[in-house]
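Colleague: A predicted structure for the sequence below; I have some questions about it.
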Amino acid sequence: MTAAQTHPPDPVTARPTERSRTPAQVRMARILERLNEGGSVSVTDIAREFGVSDMTVRRDLAELERDGLLERVHGGAVGLTRGPLTVIDDVEPIFEARARQNADRKARIAQAAARHVAGRKSLALDLGSTVLAAARAIVQAGPDPQLRAFSNSLRVGQLMARAGVATYMCGGLIRAEEMSLTGKEAVDGFSRYYFDAVLLGASGMTAEGVFDYSPEEVAVKTVFLQQSAECVLLLDSTKFRRISTVLIATLPQISTLITDAAPPPELALVLAESGVQVIVG
């Protein structure tokens, strides 16, 4: 029997299994997984998730950048800008699934949105899960007694009304899966009002603009946008560089973007050129 047969494989040269991955490999796999979902990652988030220092995460990002797998930016990293955009056509996840997805990111966006619109007297809110989280944050912060809320979301309307906020809705067809009011009656009803600001959700953003799934929902979003002095877009970073069925607005039509991480560099440049204020919650 030879020496090669009497000794186990060299642990240095043996191919690692999933279970034998080092902590650094696990972290880096998680970073790439997040980037593949779209958007960006932040040093703080990864450090908190794995209980390591910011410096450790920065070393991970530096190694992945050397391997050509990501691009480092201030405070974190983004996926490489080359290659096609991720296209989401007309398959809209159910509301409950969207509400659970990226819940931590949406909670940070919601808190930042509540602070941003504090003191507004007339506020439109559409039907997205992040907008619903923002409505909840506004209520928890103690809404202005003079606030009037306008929404086509039955969920948002019920939440605001129960908190004692003067809440206005409209007629229209109820989309059962979204619990939202749509159609000509909804569009005509909201077109009579003017708002200090609108909190708007979307399914994606590129340099071309902001997108969503449903033409019926976008018709109401468009009215909110046209009738508002400020359009505040609430969008988590996984939706950067994604498109969908319908264009809601071009970037110059957006006043403020509230998100959870810095946009990719090429998108950040177009946002700046379009005069969009970016707030990272």
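Modeller: Received, thanks.
Colleague: CA only for contacts and neighbour counts going forward, please
Modeller: Fine.
Colleague: pretty sure Gly204 is touching Lys239, no?
Modeller: Yes. Gly204 lies in contact with Lys239 (C-alpha atoms under 8 Å); the separation is 4.7 Å.
Colleague: okay, these two: which has more neighbours?
Modeller: Between Gly204 and Lys239, Gly204 has the larger neighbour count (other C-alpha atoms under 10 Å), namely 26 against 22.
Colleague: How about the secondary structure of Val210?
Modeller: Using DSSP: H, G, I helix; E, B strand; the rest coil, the structure places Val210 in strand.
Colleague: is it fair to say Ser20 lies in a helix?
Modeller: No. Looking at Ser20 with three-state DSSP, it is coil, so not inside a helix.
Colleague: How much space separates it from Ala14?
Modeller: With distances taken as C-alpha to C-alpha, to the nearest Å, Ser20 is found 10 Å from Ala14.
Colleague: try this one next to it:
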Amino acid sequence: MTTLGDTAPQMFLEERRQRILEILNEHSAVRISELAPQFNTSTATIRKDLEQLERDGKLRRTHGGAIKVDPNSTEVMAASASIMAHKEKVKIGRAAAAFVQNNDTFIVQAGTTDLEFIRALRGKHNLTVITNDLLIASECESISPDSTPILVGGSVRVGFHYTEGSETNMLLEQYHASVAYMCTNAFSFEHGFSTHRTEQASWLKTMYRCADRHIMLIDSSKFGINALAHHNDLPDFDVLVTDSGINEIDRSRLSQLSPNTQIVYA
């Protein structure tokens, strides 16, 4: 005869994993560091939960958490991306803003991390900001009225509020800036930086050619992931700004792989 004491732990395990999936459905992403205290359990236990749920095909693990599996798309739309790793993106944005001086001219990649970077520029003056992101251009106008946002034209990608395509790339090539502040979808030590779409990779390569210095902004949840289209490698960047979620082993690997790249852990 099975007692309640025998079945309760297993029932709790199943209930916990079901609740993790419910949270994931609500927010598109979860982080181990946030789930562990919520369920009053260890990070090792949550990591095992995510490993099993990934084997079951119910989520995809990332560095420090997991993201929702969407059979129709491998890319998270802007509304969902804005809440994923939000605290980390704010810290990264503020750390990157420290590199900006009054009167600077720079290119900014579309994305929620670079949006936080722009928001951290409040108090800076006479900036010229070149971007293909409608929200970033609008935010720049709002926080720095004496600055000049330049919105690169082209076809707007629905749900992502940025322009893209060959026309957008050709328009960007008319400009040259001192710095490009870039962000991307994925990074692995084996395959470098990559994005979910070839159009994004083409845009990022164009950005790279149009600037003298290059700063990559990427949160730790995107580490250990490979996306479809490669665009750059770590040594291509003068500065990498990420968050404190990178473990010591990976920090050492980053330094060894690209000793000339300044790594900032926000």
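Modeller: Yes, it's here. The shown structure was predicted, so the numbers you read here are calculated from the model rather than taken from an experiment.
Colleague: so what number do they get for TM-score?
Modeller: For this chain pair, the superposition-based TM-score is 0.71 by TM-score structural alignment, normalised by the length of the second structure; 233 aligned residues with a C-alpha RMSD of 3.8 Å.
Colleague: on contacts alone, who are the packing partners of the helix or strand that Arg27 of the first structure is a member of?
Modeller: Assessed by DSSP states H and E, Arg27 of the first structure sits inside helix 23-36. Contacts defined by 3 or more C-alpha pairs under 8 Å, 6 or more residues apart in numbering; DSSP states H and E place helix 23-36 of the first structure against strand 40-42, helix 43-50, helix 54-66.
Colleague: Can you tell me which of those is most buried?
Modeller: Most buried of these, by mean neighbour count (mean count of other C-alpha atoms under 10 Å): strand 40-42, with a mean of 25.
Colleague: Enumerate every residue touching the aligned residue in the first structure for Ser155 of the second structure.
Modeller: Using TM-score structural alignment, the equivalent of Ser155 of the second structure in the first structure is Leu173. Residues near Leu173 of the first structure by C-alpha atoms under 8 Å, 6 or more residues apart in numbering: 180-183, 186.
Colleague: go with 6 Å
Modeller: 181-183 (C-alpha atoms under 6 Å, 6 or more residues apart in numbering).
Colleague: could I get those residues as JSON lines with distance to Lys221 of the first structure?
Modeller: Below are those laid out as JSON lines (distance: C-alpha to C-alpha, whole Å):
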{"residue": "Leu181", "distance to Lys221 of the first structure": "11"}
{"residue": "Thr182", "distance to Lys221 of the first structure": "10"}
{"residue": "Gly183", "distance to Lys221 of the first structure": "12"}
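Colleague: Looking at the residues you listed, which one is closest to Ala135 of the first structure?
Modeller: Among those, Leu181 lies closest to Ala135 of the first structure (C-alpha to C-alpha), at 17.3 Å.
Colleague: tell me the secondary structure for the closest one?
Modeller: Assignment for Leu181 of the first structure (three-state DSSP): strand.
Colleague: thought it was touching Ile174?
Modeller: Yes. Judged on C-alpha atoms under 6 Å, Leu181 of the first structure makes contact with Ile174 at a distance of 4.6 Å.
Colleague: Spit out the contact partners of Leu134 of the second structure.
Modeller: 161-162.
Colleague: That one matches what in the first structure?
Modeller: Aligned against the first structure by TM-score structural alignment, Leu134 of the second structure finds its counterpart in Leu154.
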